[in-house]
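K.L.:
Mind looking at a prediction? Sequence and model below.
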Amino acid sequence: MSDDAVLPLDSWHRARDARMASFAGYAMPIQYEGIIAEHLWTRENAGLFDVSHMGQLFFSGDGVEAAIEALTPADVEGLALGRQRYSLLLTGDGGIIDDLMIARWRQGIYMVVNAATKGADIAHIEPHLPDNVSMKVLTDRALIALQGPKAAEALGRHVSGEYGLDALIFMAGGQYRLAGEDVWISRSGYTGEDGFEISLPATIVEEVAEALCGEPEVKPIGLGARDSLRLEAGLPLYGHDIDEHTSPIEAGLGFALSKRRREAGDFPGAAQIIRQREEGPSKKRVGLIVEGRQPVREGALVVDAEGQEIGKVTSGGFSPSLEKPIAMAYVPAALAEPGTEIALQQRGKPFAGTVTALPFVPHTYHRQPKP
């Protein structure tokens, strides 16, 4: 692990006896007390995640909206101040280069990309930017996430700003003060729970982590539970459930294609993606409940009656909340209806699964109340 990059909270994790491992070129905490205990704590209380390995980018200049729209299917022009959207970097034939978050700050557009792909993302984005648009990689900032039903209560004791955290609904953000510094807080996350992501100066992240974990509702949570939580929430992991060989329609991410951009058909891969949206894809990402107690893992095969491969499991594990094995897989569209029985094979051993609607565990995002 000597070649791994060290993040600002590295010594803080080690002081808490975190089990560290290499992930995307970084030394990351995998677990503290244990994955199942940390998973259930987050579902019931609040968990603090170090996600500083993610790439934080900032774009500014005249025409910045058009520059980002040339690379994604997002309506960046219509993105209001303090609002955030999930979007995708797309290839010319509609494959997914990466999934990401885009937010409008007062000074420009903020973007968060995946750790494993950020170098390739930057290399892809940079040549497409016009001379009047600049991109800055925010290497001086850390990124943490506080997730769970008690996250707002715990974080609210430490922040100040023009308006309280209660004013933030899901996928909204704003500038706040935390530990004497300006920070960006968005009501978003990767667990399916209500919670927040905080972009803050690296110089204060240890002080903030210590303060938040001093609250009775909060414990530090490792990458292992982050993965099991996102799987229960039905959220894809780049490089596993989505990649350049999958389209947004196959992956069930059609919501990331804004209506204006769909109608204009002016984003990378638009012709293929819109045709697939209208005609239906040949394969779909689905959720599976797996019979028995042994989980199937990424790479397990979906097979037909003759044992021939017709699909593949992309994520799988044991669900601590449901106490049963779950998985996500790509299957032929004809088999994607909930309730369909699916035959699986892992290392030559047969398994049985049933297609189920995603998410496995309902999302509890803090949304705008319906009138």
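P.N.:
That came through fine. The structure displayed is predicted, hence computed values, not measured ones.

K.L.:
Please make it C-alpha for all contacts and neighbour counts, starting now.
P.N.:
Will do.

K.L.:
can you map out the helices along the protein?
P.N.:
10-15, 35-44, 64-69, 118-125, 151-156, 205-213, 223-232, 259-264, 270-279 (DSSP state H).

K.L.:
which of those is buried the deepest?
P.N.:
With neighbours defined as mean count of other CA atoms under 10 Å, those peak in mean count at helix 223-232, which reaches a mean of 23.

K.L.:
quick one, that helix and helix 35-44 angle?
P.N.:
When axes from the mean of the first three to the mean of the last three CA atoms, to 10 degrees is applied, the directions of helix 223-232 and helix 35-44 differ by 60 degrees.

K.L.:
Output the contacting helices and strands for helix 223-232.
P.N.:
With contacts defined as 3 or more CA pairs under 8 Å, 6 or more residues apart in numbering; DSSP states H and E, helix 223-232 has these neighbours: strand 26-31, helix 35-44, strand 309-319, strand 324-332.

K.L.:
Tell me the buried residues in the third one?
P.N.:
Neighbour-count burial for strand 309-319, counted by 16 or more other CA atoms under 10 Å, picks out Glu309, Gly311, Lys312, Val313, Thr314, Ser315, Gly316, Gly317, Phe318, Ser319.

K.L.:
for those residues, which one is nearest Ala233?
P.N.:
Nearest to Ala233 among those: Ser319, at 10.4 Å, using CA to CA.

K.L.:
Find the nearest non-adjacent residue to that closest one, please.
P.N.:
In space, and not counting its chain neighbours, Ser319 is closest to Pro325: 5.7 Å by CA to CA, 6 or more residues apart in numbering.

K.L.:
Thr117 against Ile96, yeah?
P.N.:
No. Thr117 lies out of contact with Ile96 (CA atoms under 8 Å); the separation is 11.5 Å.

K.L.:
got another, please set it beside the one above:
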Amino acid sequence: MSELNKTPLYDLHVELGGKMVPFAGYDMPVQYPLGVKKEHLHTRDHAGLFDVSHMGQVILTGENAAAALEKLVPVDIIDLPAGKQRYAVFTNENGGIMDDLMVTNYGDHLYVVVNAACKEQDIAHMRANLGEGVELEVLDDRALVALQGPEAAQALSRICPAVNDMVFMDSRHIAIDGVDCFVSRSGYTGEDGYEISIPASETERLCRLFLEQPEVEFIGLGARDSLRLESGLCLYGHDLTQETTPIEGSLIWAISKNRRADGERAGGFPGAEKIFDQIANKNYTRKRVGLLAKGKAPIREGAELVNADGVKIGEVTSGSFGPTVGVPVAMGYVATEYATLETEVYALVRGKQMPMVVSKAPFIEQRYYRG
């Protein structure tokens, strides 16, 4: 095995009792002494600090950067206002999702955050396809952390009052305790909060400052996963793959109106023809849905989904107990005729059919701060 990468916060994780595990090529904390369930509930009630430095951070500069990136994604990048962030997906020629990402317009440059497991592929994809006149810089010298929860703004504004003025999907260059940071009011938990890109050399110092705030606890990958699942947010490589189109993945909202078949800048991204056919003709056979278990046992990723007659109709792609909702929650793909809300399906667990109901995802109320 090749040696695992370490984030700038590795020593702090170990010092604070983080249980370290391999994740996307990095040595990352899956939990702390508090435990996954308490970490999850602390984030829902107060504020959690997450190390997400394994993600890829990239700067794109050049006059044509927005137009060039727009050719690789089905969202509107050209008209993304300065100081705003947008969710996007890279698509392949078959309309499949290569990765999901966040794009920020900082006026004179675009800031792109991609998933850890896909970052080498994504960077190569951008280098090969953005064309001349666009410069790509990989930010290897920065860490990325997320401060999430209903008390995140209260905690961070005590250190940096400027963050209070931001609303959901705002992004700014802000000095926090004298350190130049990229701050967005966004996250992966369904709660209000911030994602903060910090120079690696200052990351531990700033995070110790964040952790001094009474609302804040360090949170590991375990609770990060259950928080995002309760909030109906996809995990790439599980709920979304190269074989999944945005339509099958219930991400039609991630295709901007002016990029659709009748839009002013329609198409122009890989796989557009197939995606437009799926929108117009419902030419697809499966769809991502939320699932609530009727029993108490969590239904895990990979469990087959069957109908009442035991015929396979799909598969669970993410599953866990939902500490906030108090029942097992899951996401998965079912044949389109079973995708209607309140449809009963069954998960096969050790040969037994466990009843589940197709449900709305998110399973909790998302509490993003919109002003």
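P.N.:
Received the coordinates, thanks. Remember, predicted model here, so these are calculated numbers, not experimental data.

K.L.:
Distance to Pro248 of the first structure for the helices and strands packed on helix 223-232 of the first structure - can I get that in JSON lines?
P.N.:
Shown next, in JSON lines, are these (distance: least, CA to CA, whole Å):
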{"stretch": "strand 26-31", "distance to Pro248 of the first structure": "28"}
{"stretch": "helix 35-44", "distance to Pro248 of the first structure": "28"}
{"stretch": "strand 309-319", "distance to Pro248 of the first structure": "15"}
{"stretch": "strand 324-332", "distance to Pro248 of the first structure": "13"}
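
K.L.:
on that earlier part again, between Thr117 and Ile96 of the first structure, which has more neighbouring residues?
P.N.:
Ile96 (23 against 18; other CA atoms under 10 Å).

K.L.:
OK, contacts around the more buried one?
P.N.:
Leu88, Leu89, Leu90, Ile242, Asp243, Glu244, His245, Thr246, Ser247, Pro248 (CA atoms under 8 Å, 6 or more residues apart in numbering).

K.L.:
thought the third one was touching Asp98?
P.N.:
Yes. Judged on CA under 8 Å, Leu90 of the first structure makes contact with Asp98 at a distance of 7.4 Å.

K.L.:
which parts of stretch 240-257 of the second structure are buried?
P.N.:
Buried-residue list, stretch 240-257 of the second structure, by 16+ other CA under 10 Å: 240-242, 244-249, 252, 254-257.

K.L.:
re earlier: can you find the partner of the residue nearest to Ser319 of the first structure in the second structure?
P.N.:
In the second structure, the residue paired with Pro325 of the first structure is Pro328, using TM-score structural alignment.

K.L.:
Excluding chain neighbours, give the residue nearest to the residue positioned nearest the centre of the second structure in space.
P.N.:
Compute the mean C-alpha point of the second structure, and by CA atoms, centre = their mean the closest residue is Tyr188, 5.2 Å away. Once flanking residues are discounted, Tyr188 of the second structure sits nearest to Arg228: 5.7 Å by CA to CA, 6+ apart.

K.L.:
What's that neighbour aligned with over in the first structure?
P.N.:
With TM-score structural alignment as the criterion, the equivalent of Arg228 of the second structure in the first structure is Arg230.

K.L.:
Which residues lie in contact with that match in this structure?
P.N.:
Contacts of Arg230 of the first structure by CA under 8 Å, 6+ apart are Tyr190, Thr191, Gly192, Pro236.

K.L.:
coming back round to it: so the residue nearest to Ser319 of the first structure makes contact with Arg297?
P.N.:
No. Using CA under 8 Å, Pro325 of the first structure makes no contact with Arg297, being 9.8 Å away.

K.L.:
overlap in contacts of those two?
P.N.:
In contact with both Pro325 of the first structure and Arg297: Gly316, Gly317, using CA under 8 Å, 6+ apart.

K.L.:
Just give the number of residues close to His53 of the first structure.
P.N.:
Using other CA under 10 Å, His53 of the first structure has 24 neighbouring residues.

K.L.:
Aligned to Glu217 of the second structure, what sits in the first structure?
P.N.:
Checking TM-score structural alignment: Glu217 of the second structure goes with Lys219.

K.L.:
my guess is that match meets Ala46, correct?
P.N.:
Yes. The criterion here is CA under 8 Å, and Lys219 of the first structure meets it with Ala46 at 6.8 Å.

K.L.:
Looking at those two, which is more packed in?
P.N.:
Ala46 (34 against 22).

K.L.:
Apart from its neighbours in sequence, what residue is nearest that one?
P.N.:
Gly148 (4.2 Å).
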